[in-house]
Every structure is written in structure tokens, then in C-alpha cells.
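Enquirer: pasted the sequence and its predicted model underneath.
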Amino acid sequence: MAPVIYVDADACPVKAEVLRVAERFDLETVFVANGGLRPSRDPKIRNVVVPSGADAADDWIVEHAQANDVVITADIPLAARTVALGAHVLGPTGRAFTPETIGMAVAMRDLKQHLRETGESRGYNASFAPRDRSRFLGELDRILRVALKSGASA
């Protein structure tokens, strides 16, 4: 069975890249957000608008994603939840989250949050750069090939 691409679409900087790659692979893509999604005439593209709430989009994705699907998110807790489902998870900078790497990503997120709360860090994130977009495209292509191969052999 072909994987589905789920995109945590609130403030996602790589929506256009996801669409381009999904079209090339002819895969269903679901954008999930609290609002502000552009409609598409492509029947393979679906927009899901969830109610406002801290984790509403995350919860919807976790309820629908399955093993071998692909999830695009910068949200570390969502990445951890979907890695646990067996999904392939990729951040918008091209960082893949795997069962081997998600523990460290969660620990670093928690440490950074603690440092912000105690005033030790201002919490500035690096800006999104063209090299991030390029890395994302390469990793998305690689992950989709792996997912398609896994789906074909299942």
C-alpha cells in the first residue's frame, strides 16, 4: 500500500516542496492545520482544518497516520508520537527523526525549554535557510523511496 504524506501545516515552510515531490511520486498528501490552507483541485491533496487548540493538529495526525506513512513536522513531541507508530518522520530542515534519534531530540527539546524557562537562554531558533530547503528535498525523496519500497514488499 502506498504511503500517505501528512503535513503538520501550521507555519510549515516547505508546503510547496512537499506538493512538488508528492506529485512526482503520485502520493496522497494531507495538510493538517488550524486554518489558512489553500484549497487544491488535485484529488490527491486534502486539507484538514482542525479546531483551535494546542495539539489539535498533532492529535489528528496521530489518529490517522500509520506505519510507513510519512509525517512532516518541526514539532518534536509530534515526531516522537508518529515515530512510535512506525511512520517516517522528517523535519522541514531535512532532519529525519527515527527510533534511534528521537530520544535525543526529545531530550534536547526539553533541555532548551528548561533553559528558556530559567532565563539561561533566549530561545532563538536558527532562521530557515535555502540549504535547509535543499536538504529537505533530498531527504523527502530518499524517505519516500524507502516508504514505497517497504509498501511494495508488504
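Expert: The structure has been received and is ready for your questions.

Enquirer: C-alpha only now, for contacts and for neighbours.
Expert: Noted.

Enquirer: so which bits of the top helix by length along the chain are buried?
Expert: Ranked by residue count under DSSP state H, the longest helix found in the chain is helix 130-153. Using 16 or more other C-alpha atoms under 10 Å as the test for burial, helix 130-153 gives Asp132, Arg133, Phe136, Leu137, Glu139, Leu140, Asp141, Ile143, Leu144, Ala147, Leu148.

Enquirer: now do the contacts for the most centrally placed residue in the chain.
Expert: The chain has Ile72 as the residue nearest its centroid, 1.4 Å off, counting by C-alpha atoms, centre = their mean. The contact partners of Ile72, by C-alpha atoms under 8 Å, 6 or more residues apart in numbering, come to Ile5, Tyr6, Val7, Asp8, Val89, Leu90, Gly91, Pro92.

Enquirer: adding secondary structure, write those residues out as a markdown table.
Expert: Supplementary listing: those in a markdown table, determined by DSSP: H, G, I helix; E, B strand; the rest coil:
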| residue | secondary structure |
| --- | --- |
| Ile5 | strand |
| Tyr6 | strand |
| Val7 | strand |
| Asp8 | strand |
| Val89 | strand |
| Leu90 | strand |
| Gly91 | coil |
| Pro92 | coil |
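
Enquirer: want to compare, so here's the second one:
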Amino acid sequence: MQGEEHVNIWIDADGCPKDIKEIVFRAGRRLGLPVFVVANRPLAVPRSGLVTMVQVSGDFDATDQAIVDRVVPGDVVITADVPLASQVVDKGAVAIDPRGQCYTDENVGERLSLRNFFHDLRGAGLASGGSGPLTESDRRRFASALDRALTRRLKSHGRDHP
């Protein structure tokens, strides 16, 4: 159920690794939290009353906009997209990237500036590539960051972590 009295988990699923989605599905199931998988194409999701596939158009940034339009304070958003992370943090949500980096009011501005700087360098041909493949250490860091974020959010909503 969407609303301020609940903690919702949103996955920016177009580029989210399968392993990360599985970690989120398990956390949602364990804690009884709704998980919204947002993508511009149909994706396989677990059959569960807690998991909802939200398919959006293929328009540029349609997935990001759908999440921004629906996220409420207290929600947790999984995304590698720093501009999206900045927008959801502005709305009172927390964002976590697939490598376990949490975006908060305290750090999202710096992360966005750094992202834009490297984007400009790549555009000028002065830098290439991005992050390497997801490692087991990245998965553990993500799972830990997700657990911490959900625990904080649940406590702030008057619900104890099971």
C-alpha cells in the first residue's frame, strides 16, 4: 500500500542487477513491505501481493519520473541514477545504489556534482567507462545498507524491525 504511514521500496529496475532485485524482494518479504518495480518494459517479478510491476513508457526518463511522482517521505529507492537519487532525497526518501552507497541530504549534492563532472569529462573524451562488474562485496554492502535504511525507516514509522 502506498502512503506516508507505510515504508515503500521502489526499484529503478531498467538497469538494476538481478542479484540486487533479489535482495530487495527478500527484504520486502521478510519485513512485509511493498516493493514497486518500475521499468519501461515488462520484467519478471515474484508472485506476491507485496510486489507490483509498474511499467512505464519508453520515453526518456519515464521511469525516473514515475518514481519521483509516487515516492513519499520515508520510502526507500534503489537506483544507480544520481539525478534520480537527488530528486527522491529532496522528497524525503532515501536512495541506495546497487553498490550500497546511500544518498542522503548530507551527501547527494556532492555526489551529483561529482557525477556531472565525470559526465563532462567523458563527453570531452578525457575519461571513459564507469564502475566495473558488481562484486560479492558490493552485494553484501548493498544488503547491509538496505537493512540499515529499512530499520531506520521502520523505527521512524513506529514499527520495530522483526
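Expert: It's in. Computed from a predicted model, the values in this text were never measured in an experiment.

Enquirer: just the TM-score for the two chains, thanks.
Expert: TM-score for the superposed chains, counting by TM-score structural alignment, normalised by the length of the first structure: 0.96, backed by 153 aligned residues with a C-alpha RMSD of 1.1 Å.

Enquirer: nearest to Thr98 of the first structure among the contacts of Ile72 of the first structure?
Expert: Nearest to Thr98 of the first structure, judged by C-alpha to C-alpha, of the contacts of Ile72 of the first structure is Val89 at 7.0 Å.

Enquirer: what lines up with the closest one in the second structure?
Expert: In the second structure, the residue equivalent to Val89 of the first structure is Ala95, according to TM-score structural alignment.

Enquirer: residues contacting that match?
Expert: So Ala95 of the second structure contacts Val76, Val77, Ile78, Thr79, Ala85, Val88, Val89, Cys102, Tyr103, Thr104 (C-alpha under 8 Å, 6+ apart).

Enquirer: ok so, going back, so which of the contacts of Ile72 of the first structure wins on neighbours?
Expert: Val89 (29 neighbours; other C-alpha atoms under 10 Å).

Enquirer: the strands in the first structure, which residues?
Expert: Assigned by DSSP state E, the strands in the first structure fall at 5-8, 29-33, 45-49, 70-72, 88-90, 96-97.

Enquirer: how much does the third one stray from the second structure?
Expert: If you overlay the two and look at strand 45-49 of the first structure, the average distance to its match in the second structure is 0.4 Å (mean C-alpha distance after the TM-score superposition for the first structure).

Enquirer: what of the first one?
Expert: Once fitted to the second structure, strand 5-8 of the first structure is off its aligned match by 0.4 Å on average (mean C-alpha distance after the TM-score superposition for the first structure).

Enquirer: before we move on, what about the shortest one?
Expert: In the superposition with the second structure, the aligned residues lie an average of 0.2 Å away from strand 96-97 of the first structure, counting by mean C-alpha distance after the TM-score superposition for the first structure.

Enquirer: can you check the fifth one too?
Expert: Its aligned residues in the second structure lie a mean 1.0 Å from strand 88-90 of the first structure after superposition (mean C-alpha distance after the TM-score superposition for the first structure).

Enquirer: can I get the contacts of Ala95 of the second structure in TSV including distance to Val38 of the second structure?
Expert: Formatted as TSV, the contacts of Ala95 of the second structure follow (distance: C-alpha to C-alpha, whole Å):
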residue	distance to Val38 of the second structure
Val76	13
Val77	11
Ile78	10
Thr79	11
Ala85	14
Val88	14
Val89	18
Cys102	19
Tyr103	19
Thr104	21
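
Enquirer: alright, calling it a day.
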